[in-house]
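Participant: just a sequence and a predicted model for now, questions to come.
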Amino acid sequence: MTTTDYATYIAGLPRVLAGAAALFRDDRGRVLIVEPNYREGWVLPGGTVESDTGETPRQGARRETAEEIGLDVPLGPLLVVDWVQSPVRPPIVAYLYDGGVLDEERLAGIRLQEDELLSWKLIERSEVPAFLPAGLTLRVLAALDVLDGGRGPAELENGLPASG
């Protein structure tokens, strides 16, 4: 196969997007969420994986966390991978990593990226559905279950456990 044939072959393959985020908690188990200024609602620190530059999902989650909330911390294990389909865009593979427990000093060190974020807060597990979009709610709850159960990661499809 020539270089041109290979490039044509690759150009014809399906496209998949990737996003990555970190799940941070405080010592009471509350979840850190951020409020973007470019859409309604709340999300986790994270964003698009810049795969065209060779960035991995873990690197993307750490970069986005450092950019958005000013915390550049090594991330723990992968908690959830979610295959998220939509009729209006290619599928997204969403990776959610354990950001760990932030003590008072780390929480006080949060510095928001003002170009993208309005505020941050800590919420109880029971409040997750009231603040986060439905798909992200399912992802966060699955991640908290992984942390509680000492197993993981969870494999999801559109927020629900993948079936074989």
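Facilitator: Received, thanks.

Participant: CA only for contacts and neighbour counts going forward, please
Facilitator: OK.

Participant: quick check, residue 6 in a strand?
Facilitator: No. In this structure, residue 6 is helix, not part of a strand, as judged by DSSP: H, G, I helix; E, B strand; the rest coil.

Participant: can you give me the neighbour number for it?
Facilitator: Applying other CA atoms under 10 Å, we find 11 residues neighbouring residue 6.

Participant: so how far is residue 12 from it?
Facilitator: The spacing between residue 6 and residue 12, counted by CA to CA, to the nearest Å, is 10 Å.

Participant: cool, and residue 119?
Facilitator: 41 Å.

Participant: so for the two, which sits in the more crowded spot?
Facilitator: Taking other CA under 10 Å, residue 119 and residue 12 do not tie; residue 119 has more neighbours (16 against 9).

Participant: dropping in the other structure now:
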Amino acid sequence: MTTNDYAAYIAGLPRVLAGAAALFRDGEGRVLLVEPNYREGWVLPGGTIESDTGETPRQAARRETLEEIGLDVQLGPLLAVDWVHGTGRPPIVAYVYDGGVLSGEQFRAIRLQESELISWKLVEPEDLPTHLLGSLAFRVTSALDALTAGDGARELENGRPVSRPAP
């Protein structure tokens, strides 16, 4: 294969969007959500992975957390990976990492990125479906399930768990 053939092959591959977020909680188990100004609904702190810079999903989640809420937090394990089909856009692969339990001091230190976010709040896990749109509610619930079970990350498609083969 020539260099030109390889470049044409790469250019012809399907496109996939990628994002990463952090799941933060308080001592009572409530989940930190942020309200973006560019779309409806609430989301986890996070955003697009800048793959052109060599950024990894984990690095993106940490960078986006620092940019969006002003906290630089070492992230814990991967909790969920979700393949989300789209209409009028390429599919999205979304990574969710454990951001841990934040202290009162950390919550007081939150500074929103005013160019993107309107507000933040803590939400009880059972109330997440009323705040998160589409497959995001299932993704966050699955990430919480992974935390509780302690048996590894969840593989999801459109927020729904992919069946695991029997051992």
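Facilitator: Here it is on my side, so go on. Nothing here was measured: the structure is a model prediction, and the numbers come from that model.

Participant: quick one: the top strand by length along structure 1 to structure 2 mean distance?
Facilitator: Using DSSP state E to define each element, structure 1 has its longest strand at strand 89-101. Taking mean CA distance after the TM-score superposition for structure 1, the mean distance separating strand 89-101 of structure 1 from the aligned residues in structure 2 is 0.4 Å.

Participant: superposed on structure 2, what's the mean shift for the helix or strand that comes right after that strand?
Facilitator: Sequence order places helix 104-108 as the next helix or strand after strand 89-101 of structure 1, per DSSP states H and E. Here helix 104-108 of structure 1, set against structure 2 after superposition, deviates by a mean of 0.5 Å using mean CA distance after the TM-score superposition for structure 1.

Participant: one step back: what span of structure 2 is the longest strand of structure 1 aligned with?
Facilitator: Counting by TM-score structural alignment, strand 89-101 of structure 1 falls onto residues 89-101 of structure 2.

Participant: where's the spatially most central residue of structure 2, which helix or strand?
Facilitator: By CA atoms, centre = their mean, structure 2 has its centre lying nearest to residue 21, at 2.7 Å. Residue 21 of structure 2 belongs to strand 17-25 when assigned by DSSP H and E.

Participant: quick one: the residues in structure 1 that the longest helix anywhere in structure 2 pairs up with.
Facilitator: If you go by DSSP state H, structure 2 has its longest helix at helix 135-149. On structure 1, the counterpart of helix 135-149 of structure 2 by TM-score structural alignment is residues 135-149.

Participant: who touches the closest residue to residue 92 of structure 2 other than its chain neighbours in this structure?
Facilitator: Of all residues not flanking residue 92 of structure 2 in the chain, residue 17 sits nearest, at 4.6 Å (CA to CA, 6 or more residues apart in numbering). By CA atoms under 8 Å, 6 or more residues apart in numbering, the contact list for residue 17 of structure 2 reads 48, 90, 91, 92, 93.

Participant: now distance to residue 40 of structure 2 and neighbour count too, for those, in CSV please.
Facilitator: Output for those, formatted as CSV (distance: CA to CA, whole Å; neighbours: other CA atoms under 10 Å):
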residue, distance to residue 40 of structure 2, neighbour count
48, 17, 16
90, 20, 14
91, 20, 17
92, 18, 18
93, 20, 18
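
Participant: dump those residues into TSV; add distance to residue 77 of structure 2 as well.
Facilitator: Below are the contacts of residue 17 of structure 2 laid out as TSV (distance: CA to CA, whole Å):
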residue	distance to residue 77 of structure 2
48	19
90	27
91	24
92	20
93	17
